[in-house]
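[1] What follows is a predicted structure for the sequence shown.
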Amino acid sequence: MGCVRRRMTVRTNPPGATVSVDNQMIGTSPAASSFVYYGTREFRIEKDGYRTETIRRRFNPPWYQMPGIDFISETLWPGDLRDERIIDVELVPKTLEPTPDILQRADSLRTQSQTGMVTSPR
């Protein structure tokens, strides 16, 4: 009889990023996985040369998954119901700091540590 199919898909631009949901890897983008429970999910998207993105997204249940109605949609509904969630992520390239800036900051920290005066690196 009835059945509710839940699926989340993570798409990235550019594709090919490693996608984890709630600290479990689901694959390389575009990556899809089924889910059972609604609520807040944490997505972690990683790709070489791009900034790692951590996104928290709340999945609210649709009307047919509200208590009481969910019994009908899960067991008595004559067809399949589909709940597809799509998360699109635009990856941002990592910015490399120029070498002279890094060396200058390192010299500054070295001097501060030698004189006993240490401040925040930034």
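    Looks like it came in fine.
[2] From here on, just use CA atoms for contacts and neighbour counts.
    Fine.
[3] Could you identify the helix or strand that succeeds the helix or strand containing residue 41?
    Per DSSP states H and E: residue 41 is located in strand 39-46. Per DSSP H and E, the first helix or strand lying C-terminal to strand 39-46 is strand 53-59.
[4] Show me how far the following helix or strand past that next one is from its chain's centre.
    Beyond strand 53-59 in the direction of the C-terminus, DSSP H and E gives the next helix or strand as helix 69-71. Here the centre of helix 69-71 is set off from its chain's centre by 30 Å, with C-alpha atoms, centre = their mean, to the nearest Å.
[5] Would you mind listing the buried residues in helix 69-71?
    If you call a residue buried by 16 or more other C-alpha atoms under 10 Å, then helix 69-71 has these buried ones: residue 70.
[6] Please work out which residues outside the next helix or strand along the chain from that helix touch it.
    Downstream of helix 69-71, the first helix or strand assigned by DSSP H and E is strand 80-90. With contact meaning C-alpha atoms under 8 Å, 6 or more residues apart in numbering, strand 80-90 is reached by 2-14, 62, 73.
[7] also this one, for the comparison:
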Amino acid sequence: MMVRTNPPGALVSVDNQIIGTSPAASSFTFYGTREIRVERDGYRTETIRQRIDPPWYQYPPLDFITETLWPLEIRDERVIDVELVPKETAPVAAVVDRAQQLREQSRSGVVPAPPAVGAVAPSGPAVVLPPPQQLPPGGMPLP
């Protein structure tokens, strides 16, 4: 089995076993579903569940003939191509603005709802927390 990526040079693992950098090849004995994970800096990590079906000569009783009586070697080679997608990064100005908003809200005691995954600006209602409790020397709150 060979895993190729565009662009090449990504770290490839099959069933949680690192097989190398792409293009990477690994032998396999059993057919079935494989979990292929491809990672590269600056690109989104891809996890693919690839089903590998046996070829016609691996079904009984043909498998007996091809594995024991056939005089030549039969190789089953599979190629899996993965297109890597660049990571999306937020503009620096948006990150700085968001940090400034969070600083102002933390100073006033307002905690915003967590942003949606991949969102930069808050999207939900804010929650107002009570003022922080003063701790006595030693750090343990009084009952």
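    Thanks, I have the structure now. Keep in mind it's a predicted model, so treat the numbers as computed, not measured.
[8] hmm, back to that, only the buried subset of the contacts of strand 80-90 of the first structure, as a PyMOL command please.
    Here is the PyMOL command that selects the buried residues among those (16+ other C-alpha under 10 Å):
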select buried, resi 3+4+6+8+9+10+11+12+73
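[9] Give me the distance between the residue minimising distance to the centre of the second structure and residue 37 of the second structure.
    Per C-alpha atoms, centre = their mean, the C-alpha nearest to the average position across the second structure is that of residue 45, at 4.1 Å. Between residue 45 of the second structure and residue 37 of the second structure the distance, using C-alpha to C-alpha, to the nearest Å, works out to 7 Å.
[10] again with residue 69 of the second structure
    Distance of residue 69 of the second structure to residue 37 of the second structure, given as C-alpha to C-alpha: 37 Å.
[11] Equivalent analysis for residue 79 of the second structure, please.
    15 Å.
[12] Of the two, which one has the most company?
    residue 37 (20 against 12; other C-alpha atoms under 10 Å).
[13] The first structure: which residue goes with the more buried one?
    Alignment note (TM-score structural alignment): residue 37 of the second structure maps to residue 44 of the first structure.
[14] what do you get for residue 88 of the second structure?
    Under TM-score structural alignment, residue 88 of the second structure pairs with residue 95 in the first structure.
[15] and its match, helix, strand or coil?
    coil (DSSP: H, G, I helix; E, B strand; the rest coil).
[16] Tell me, how many residues neighbour it?
    Counted with other C-alpha under 10 Å, residue 95 of the first structure comes out at 9.
[17] next one: residue 76 of the first structure
    12.
[18] That one corresponds to which position in the second structure?
    Aligned partner of residue 76 of the first structure by TM-score structural alignment: residue 69.
[19] Is residue 92 of the first structure in contact with residue 47, as I believe?
    No. Judged on C-alpha atoms under 8 Å, residue 92 of the first structure makes no contact with residue 47 at a distance of 9.9 Å.
[20] Who has more neighbours out of these two?
    Using other C-alpha under 10 Å, the more surrounded residue of residue 92 of the first structure and residue 47 is residue 47, with 19 against 14.
[21] how about the nearest residue to that one, chain neighbours excluded?
    Using C-alpha to C-alpha, 6 or more residues apart in numbering and skipping the chain neighbours, the partner closest in space to residue 47 of the first structure is residue 17 (4.7 Å).
[22] hang on, isn't the one you found packed against residue 45?
    Yes. Between residue 17 of the first structure and residue 45 there is a contact under C-alpha under 8 Å: 6.2 Å.
[23] quick one: which helix or strand includes residue 20 of the second structure?
    strand 17-21.
[24] Just tell me what residue 113 of the second structure corresponds to in the first structure.
    Match for residue 113 of the second structure (TM-score structural alignment): residue 119.
[25] follow-up on the earlier one: the strand holding residue 41 of the first structure vs the second structure, average offset?
    Superposing on the second structure and averaging over aligned pairs (mean C-alpha distance after the TM-score superposition for the first structure), strand 39-46 of the first structure comes out at 0.6 Å.
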